[in-house]
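K.L.:
Here is a sequence together with a model predicted from it:
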Amino acid sequence: MENTPLLQGHAALVTGAGRGIGRAIALMLAREGCDVGLIARDVQALRQTQAACEAYGVRALPLAMDLSETALLPLAIQACNEAFGGLNVLVNNAGIHQFASAVEANLEMWDRMLDVNLRAAMHATRLALPHIIAGTQAGRRGAVIFISSLGGKFTAPTNAGYAAAKHALTGFGGSVFEDVRDFGIKVCVIYPGWTNTGLLADWLRPEEVIQPEDIAEAARFVIASAPTVCPTEIVLQTQSSRAARLFSTT
């Protein structure tokens, strides 16, 4: 007899789901029987992710929006709740990045990075938690996963704005875990190193860095973890030392 998929009868919302890490996580959730809400700016990419998820026999709801406009998030959470009858898993994956010295940085870009990389995750989490708690009280799994970066663990030149947002995400995620741990909700911050998302440095080869599917597998590990334990942080290093040098500290 075949095993029941891990998330049969569950619903999730994934931000930054149009491509890369978000798309890989959405597909993992769909394979596990989970209905998925998908947030991204690129409508065409969203439709492609939607079709790929629906091929697994689940429902997929594309929600085209710019996460810097946090006022739209209540509508997204409401749409998922109405479409799926609840919400059990939230994956805060969306992020933007720009290399710039603190001396020369564009302040508007700093604000946008904080909006997308931090404030959107904070708002989405606050809005989703009542639904996730209700699901766990009904016997379903519950999880909030934050996709950070090694930039949330270390510092580097020309990375101040991004590092600020990602370091703050660590504090937020850890505090959220303390707030909801007694509900059995898994809360984890995942810190990937260089990942094959199409934004690699010229001197890196795609085959020597982390793949989006590797991060999706880490997210699955969090959701599937036993009721007695919660992996609150997962650091994913590239096996290649050449690729890892970017994050070396001095």
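P.N.:
Happy to help now that I have it. Numbering: from 1, shown residues only.
K.L.:
From now on I want contacts and neighbour counts done on CA atoms only, so please keep to that.
P.N.:
Will do.
K.L.:
tell me the helices in this protein, going along the chain?
P.N.:
20-31, 43-54, 73-84, 107-114, 120-137, 160-180, 212-224, 241-244 (DSSP state H).
K.L.:
Which of those sits closest to Thr4?
P.N.:
Nearest to Thr4 among the helices of the chain is helix 20-31 (11.1 Å), distances taken as Cα to Cα.
K.L.:
Take this one as well and set it beside the first:
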Amino acid sequence: MPTTNLFDLTGKRALITGSSRGLGLAMATALANAGAAVVLNARDGVALGAAAHDLAATGATVNAVAFDVTNRDSINEAVNHIEDEIGPIDILVNNAGMQFRSSLEAFPPEKFDQVIATNLTSVFNVSQPVARHMISRGTGKIVNICSLLSELSRPSVAPYAATKAAVANITRGMAVDWAKHGLNVNGIAPGYFATELNDALLKDDKFNAWIESRTPMGRWGQPEELGGAIVFLASEASRFVNGHILYVDGAFTATV
């Protein structure tokens, strides 16, 4: 097979959680551009519908399925609907997540629980029912979105960093358990990207200057720059890559 064909996702279907905007939508767009049919997901049906409409206008094959990644009943219903009515899920991207910033001594316990549920428990919630279908077919690709904070931390984001460290390790655990069934499970750890989630940081001149000086490439990442990584891990090009965390961070974690 020619090398370029290894990245062709024609005939594959990808479910991307948290994909009505930001990095999720950027990755969905990259997968669609590589030939995959995509299923967008978010809780907000209005935003989800708008994203699906815009992506479909580019010629992509798009479905939109709204469900809450913290609600197991909702997830199971959605996964069954996709498998039965839309088609098999060949690729799962666990991207849904949230951030809440506060010093740890003042961090509201209910927000801690929400961050854990949204960023970590959701990865198990969605992966388990999807993986059961993949296992029955003997093939499947799962990509969990980690973070450079899977390895590091900074003030005000300790719970977020904890969830992302756990996502990195559950990714390895999924690979260990499911590789024998033909599944590839890997993670992408983005650095600081210019998205709506980071809007407050982008508008903070001091923080913005710190990112530009701290990142060897001297700038924030752009959402479309995750495209190559997600297509690689979703495609046959990564067939013997399993349990790996791919950092896409402009060399942030490579320097001190």
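P.N.:
Now that the structure is in, tell me what you want to look at. These numbers were taken from a predicted model, which means no experiment stands behind them.
K.L.:
TM-score them against each other, please.
P.N.:
Here the TM-score for the pair of chains, by TM-score structural alignment, normalised by the length of structure 1, is 0.85; 239 aligned residues with a Cα RMSD of 2.6 Å.
K.L.:
circling back: what's the closest of the helices of structure 1 to Cys230 of structure 1?
P.N.:
Minimum separation from Cys230 of structure 1 across the helices of structure 1 (Cα to Cα) falls at helix 212-224, 7.1 Å.
K.L.:
Pick out the residue closest to the middle of structure 2.
P.N.:
Centrality entry for structure 2: nearest residue to the mean C-alpha point is Asn95, 2.7 Å, by Cα atoms, centre = their mean.
K.L.:
still on that earlier bit, columns mean neighbour count and distance to Ser148 of structure 1 on top of the helices of structure 1, output as CSV?
P.N.:
CSV is the format used below for the helices of structure 1 (neighbours: other Cα atoms under 10 Å; distance: least, Cα to Cα, whole Å):
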stretch, mean neighbour count, distance to Ser148 of structure 1
helix 20-31, 24, 11
helix 43-54, 19, 21
helix 73-84, 18, 20
helix 107-114, 17, 13
helix 120-137, 20, 11
helix 160-180, 19, 6
helix 212-224, 19, 11
helix 241-244, 16, 16
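K.L.:
The longest strand along structure 2 versus helix 22-33: what angle between them?
P.N.:
Using DSSP state E to define each element, structure 2 has its longest strand at strand 183-190. Strand 183-190 of structure 2 runs at 130 degrees relative to helix 22-33, counting by axes from the mean of the first three to the mean of the last three Cα atoms, to 10 degrees.
K.L.:
Can you say which of the helices of structure 1 is nearest to Thr195 of structure 1?
P.N.:
Between Thr195 of structure 1 and these, the shortest separation by Cα to Cα is 6.7 Å, and it involves helix 212-224.
K.L.:
so the closest one versus strand 186-192, what angle?
P.N.:
Using the same axes, to 10 degrees, the inter-axis angle of helix 212-224 of structure 1 relative to strand 186-192 is 160 degrees.
K.L.:
Can you spell out which helices and strands pack onto helix 212-224 of structure 1?
P.N.:
In this structure, helix 212-224 of structure 1 makes packing contacts with helix 20-31, strand 143-147, strand 186-192, judged by 3 or more Cα pairs under 8 Å, 6 or more residues apart in numbering; DSSP states H and E.
K.L.:
what does that helix contact?
P.N.:
Residues from elsewhere that reach helix 212-224 of structure 1 (Cα atoms under 8 Å, 6 or more residues apart in numbering): 6, 20-21, 24-25, 28-29, 141-143, 145, 186, 188, 190, 192, 195-197, 230-231, 234, 236.
K.L.:
ok so, going back, show me the one of the helices and strands packed on helix 212-224 of structure 1 that comes nearest Thr170 of structure 1.
P.N.:
Using Cα to Cα as the criterion, the shortest distance between Thr170 of structure 1 and those is 6.7 Å, found for strand 186-192.
K.L.:
The closest one vs structure 2, average distance?
P.N.:
In the superposition with structure 2, the average deviation recorded for strand 186-192 of structure 1 is 1.2 Å (mean Cα distance after the TM-score superposition for structure 1).
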